[in-house]
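**Student:** 3D model of this:
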Amino acid sequence: MGLFDRHAGLLDAYRDVRTTGYDPFQIRMERVLSPTKAIINGRETLLVGTNNYFGLTFDRSCMDAAIEAIEAEGTGTTGSRIANGSYTEHVALEREIAEFYGKKHCMVFTTGYQANLGVISTLAGPDDFLLIDADSHASIYDACKMTQAEVVRFKHNDPSSLEARLRRLGDKPGNRVVVLEGIYSMLGDRAPLGDFVNVCKKYGAYVLIDEAHSLGALGDHGRGLCEVAGVIDDCHFIVGTFSKTLGAIGGYCVSDDPDFDILRVTVRAYMFTASLPPSIVASVRQALRVVKARPELRTQLWDNVATLYDGLKAQGFTLGPEHGPVVGVHLPDRMTAIGFWRAMLDAGIYVNVAVPPATPNGVSLLRCSLCAVHTKEQLDHMVEVMTGIGRQFGVLPDKQLRAAGAR
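**Tutor:** As a prediction, this is how the structure comes out:
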């Protein structure tokens, strides 16, 4: 038996992907020009697949903060905070994120993936129950592989399905930890968080919500779906990432639990990973200030969401169920999605292609993510290009046929 025989199905899918001539999983950006443009394959390309929701990767104040920190404290920490100690800026960042949410405690991780992996796998122990949404992110599923708790899945965004599973557990001993997401990363839909929280209260379950794609984008202050739903105080743990709206890398978990700090010596993903370098911490701290000081960026982001979502919907594309900074465009099968993605790149527009098994319900998608600094002209052009490719691939009816049908 070969080492990779167990991946035979994925190998076949990967070979299909590569028949297009481009490998979408190994795209090389020869030069990034701005939050919305890069040189790919020797040509200037519009970026609509980078999760750079506020465009802060090129924010002058964030870059200046990073440069100042790297000149003062060097390029890295060369070890974990348990081994090498915390820099003053690590502690300051944790305090500022906790204050942002009105929580008492915060831990910062080197990636958002590690935040989910470490916290979730540690919270739920051998005699506990970990209940997750069927469409959960890979980091949540990977946490399930590491936990000794019994893992129970419920139907996507279905509070009644969660309630049925909690009811079935009855009076079995052990904690119940329910994991949700603010905005789901493939289809861009939101959890009905208020309803979920009510179910969790009824059954005494703990709530952990991952606000990776909703930090900054949702809520009057950018605190995510928990702010929109008015349930920040009812979410026992809030996890997020610095790699989307805040334009850097890293992750965090906040909580009011009085024993929260025990996680610093029980979460292996925190204990045994080198801590964030000073430059990243400095840029994230400044980005958080920008999120609080510039609510117009959120307005611009949602204006752009409307331009792209409504524009594609009007042309007849099948999209995710609701407006959001992630716009998932449904395509009939894997090869159509791959070919469509290739045609988009040839036309100078970069989006993500997402195909089974990485997608919910086996759907094939083009996954687009909006940025506050996209211009309306850029997005109108994208709708025009996608419409032309959609007709070419038979995803949309030919314009002349549509006109004839209308008559």
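
**Student:** Only C-alpha atoms from now on, for both contacts and neighbour counts.
**Tutor:** Will do.

**Student:** Show me the strands in the stretch 51-200 of the chain, by range?
**Tutor:** Counting by DSSP state E, counting those that start in this stretch, the stretch 51-200 of the chain has strands at residues 105-109, 129-133, 150-154, 176-181.

**Student:** Tell me how far the last one lies from the chain's centre.
**Tutor:** Same thing as strand 176-181. Strand 176-181 has its C-alpha centroid displaced from the chain centroid by 16 Å (Cα atoms, centre = their mean, to the nearest Å).

**Student:** Do you have the helices of the stretch 301-407 of the chain handy? List them.
**Tutor:** 334-346, 376-392, 399-406 (DSSP state H, counting those that start in this stretch).

**Student:** Alongside the first, I'd like the structure of this one:
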Amino acid sequence: MLAKYRALREDHAAVSAAGRDPFGVAFDTVLSATEATLDGRRVLLLGTNNYLGLTFDRDCVAAAVAATEAEGTGTTGSRIANGSYGGHEALEKRLARFLRRRGAMVFSTGYQANLGTLAGLAGRGDHLLLDADSHASIYDGARLAGAQVTRFRHNDPDDLRRRLRVLSSQPGDKLVVVEGIYSMLGDTAPLREIAAVKREAGAWLLVDEAHSLGVLGAEGRGLAEAEGVEAEVDFVVGTFSKSLGAVGGFCASDLPDFDVLRIASRPYMFTASLPPSVVASVARGIDAMDARPELRARLAENGRALHAGLAAAGFALGAGPGPIVSLRMPDRETAIRFWNLLLAEGVYTNLAVGTATPGGKPLLRMSVSAALTAEQLAFAVAAIGRVGAALGARGDNDTAAAAVAAAE
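**Tutor:** Purely as a prediction, here's the structure:
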């Protein structure tokens, strides 16, 4: 039955043969939002998407513990079958208020939020226009929807405009789907231009703010807020597993009949709802995201510091300063060696090879946290610089050498 995956298994074995299995890293203990132990050694966590560092926030942890003691460990079923807990509805109202939307619905994972939203919104006879670099959950949601899928070039509003014009004579709704921050390179969508194209064509617009919620915008609502186009965005999708330090996802909208998705979306209807502990910690996380703008400021400062340090050390980076910093690798073999050597130096990052990356080009991906200290960032820059120099994977000049020496 599994013989069809022979090539995939061999590919995985080849990656693992070069050192540690990147899919099998099991930390001994997670010590904080920024550190863990692996094989008895301390490791800096530089690849966990823990943007605001809330996984160990005292209020979030206390709320999760209290909810578990009061309401148990889980709901054991979907909200349609087992009913909603009071916390589910309270969280949706809190989320809608934060996002300044009329309504919101909560899913059990961020992946499921895209899966359930797209499958509920679009169907046969409709059209989904997806940025070519869209996340796997968006493509899987489009597949489940059964709508016609049209890809447009990454971050190219003109290509989107051309494709919408081609589809203008065809019946069915046209839904454009983009992301606030793209997870591999950390680049942002040209959302003002895309919103203008959407408006011209009479289409709908969904923005996945998974990596931009709590990160961008004066109040942390994401790229749409930062670009001043929230009124043009019909649906906002996001996750609780990044800035909010938990698990789960959501979709929010101003459409008056938005709640019909609860009975139109099969991934929502037939999946067990979030446990009380997660609901409680996420609600506290939204409070922190709303009331503590200094977390966003610190995150932005840390992102600039890491980006500047690596750029000065001569590395080719994926995008400008932000919460995601990716090193472009010359080839797959170098990427695998780099990841292993860096882990041995005490820095955990994400090895990104294969179809998950733009153009299939290998990357070493890092996600910044507001909880990182200046000393930890300097340690990371120095370690990455040493490994890059050993592998010849960075610029070899006086400026690079000085930057690494300063970090050390």
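
**Student:** TM-score, when you put one on top of the other?
**Tutor:** The TM-score (TM-score structural alignment, normalised by the length of structure 1) is 0.96; 401 aligned residues with a Cα RMSD of 1.4 Å.

**Student:** As a markdown table, the strands of the stretch 51-200 of structure 1 with mean neighbour count would be great.
**Tutor:** As requested, the strands of the stretch 51-200 of structure 1 are exported to a markdown table (neighbours: other Cα atoms under 10 Å):
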| stretch | mean neighbour count |
| --- | --- |
| strand 105-109 | 25 |
| strand 129-133 | 24 |
| strand 150-154 | 17 |
| strand 176-181 | 25 |
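
**Student:** Okay, the most centrally placed residue in structure 2 and Ala226 of structure 2: tell me how far apart.
**Tutor:** By Cα atoms, centre = their mean, the mean C-alpha position of structure 2 lies nearest to His211, the distance being 3.9 Å. The gap separating His211 of structure 2 from Ala226 of structure 2 is 14 Å, by Cα to Cα, to the nearest Å.

**Student:** Can you check which part of structure 1 stretch 299-308 of structure 2 sits on?
**Tutor:** On structure 1, the counterpart of stretch 299-308 of structure 2 by TM-score structural alignment is residues 301-310.

**Student:** Give me the distance from that stretch to the chain's centre.
**Tutor:** Here stretch 301-310 of structure 1 shows a centroid-to-chain-centroid distance of 18 Å under the convention Cα atoms, centre = their mean.

**Student:** Could you do stretch 383-396 of structure 2 as well?
**Tutor:** 27 Å.

**Student:** same question, stretch 19-36 of structure 1
**Tutor:** Counting by Cα atoms, centre = their mean, stretch 19-36 of structure 1 comes out at 20 Å from the chain centroid.

**Student:** Name the residues of that stretch that are buried.
**Tutor:** Residues of stretch 19-36 of structure 1 classed as buried: 20, 23-24, 35-36 (neighbour count, 16 or more other Cα atoms under 10 Å).

**Student:** Structure 2: matching residues for that one?
**Tutor:** Aligned using TM-score structural alignment, stretch 19-36 of structure 1 spans residues 17-34 in structure 2.

**Student:** neighbouring contacts of the matching stretch?
**Tutor:** Under the contact criterion Cα atoms under 8 Å, 6 or more residues apart in numbering, stretch 17-34 of structure 2 has outside partners 15-16, 36-40, 44-46, 50, 53-56, 336-337, 340, 351, 369, 371-372.

**Student:** Going through these, which ones are buried?
**Tutor:** 15-16, 36-38, 44-46, 50, 53-55, 336-337, 340, 351, 369, 371-372.

**Student:** if I line the two up, what does Cys330 of structure 2 land on in structure 1?
**Tutor:** Just so we're on the same page, residue 330 of structure 2 is Pro rather than Cys. Matched by TM-score structural alignment, Pro330 of structure 2 corresponds to Pro332 in structure 1.

**Student:** same thing with Glu193 of structure 2?
**Tutor:** Aligned by TM-score structural alignment, Glu193 of structure 2 pairs with Asp195 of structure 1.

**Student:** give the contact list for the residue nearest to Arg102 of structure 2 when sequence neighbours are not counted.
**Tutor:** What sits nearest to Arg102 of structure 2 in space, not counting adjacent residues and going by Cα to Cα, 6 or more residues apart in numbering, is Asp254, at 4.6 Å. Residues in contact with Asp254 of structure 2 (Cα under 8 Å, 6+ apart) are 101-103, 234-235.

**Student:** what do you get for Thr318 of structure 1?
**Tutor:** 329-331.

**Student:** Show me what counts as buried in stretch 65-72 of structure 2.
**Tutor:** 65, 67-68.

**Student:** equivalent range in structure 1 for it?
**Tutor:** Per TM-score structural alignment, the counterpart of stretch 65-72 of structure 2 in structure 1 is residues 67-74.

**Student:** what sits up against the matching stretch?
**Tutor:** 278-279, 282.

**Student:** can I get these in a markdown table with distance to Val290 of structure 1, secondary structure and neighbour count?
**Tutor:** Output for the contacts of stretch 67-74 of structure 1, formatted as a markdown table (distance: Cα to Cα, whole Å; DSSP: H, G, I helix; E, B strand; the rest coil; neighbours: other Cα atoms under 10 Å):
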| residue | distance to Val290 of structure 1 | secondary structure | neighbour count |
| --- | --- | --- | --- |
| Pro278 | 18 | helix | 26 |
| Ser279 | 17 | helix | 25 |
| Ala282 | 13 | helix | 24 |
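
**Student:** any chance of these in JSON lines, with distance to Met382 of structure 1 too?
**Tutor:** Below are those laid out as JSON lines (distance: Cα to Cα, whole Å):
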{"residue": "Pro278", "distance to Met382 of structure 1": "38"}
{"residue": "Ser279", "distance to Met382 of structure 1": "35"}
{"residue": "Ala282", "distance to Met382 of structure 1": "35"}
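
**Student:** ok, so of the residues you listed, who is nearest Asp127 of structure 1?
**Tutor:** Distances from Asp127 of structure 1 to the contacts of stretch 67-74 of structure 1, taken as Cα to Cα, are shortest for Pro278 (39.4 Å).

**Student:** What's the match for that closest one in structure 2?
**Tutor:** That one, Pro278 of structure 1, aligns with Pro276 by TM-score structural alignment.

**Student:** do the same with Met344 of structure 1
**Tutor:** By TM-score structural alignment, Met344 of structure 1 lines up with Leu342.

**Student:** Then Thr122 of structure 1?
**Tutor:** Matched by TM-score structural alignment, Thr122 of structure 1 corresponds to Gly120 in structure 2.
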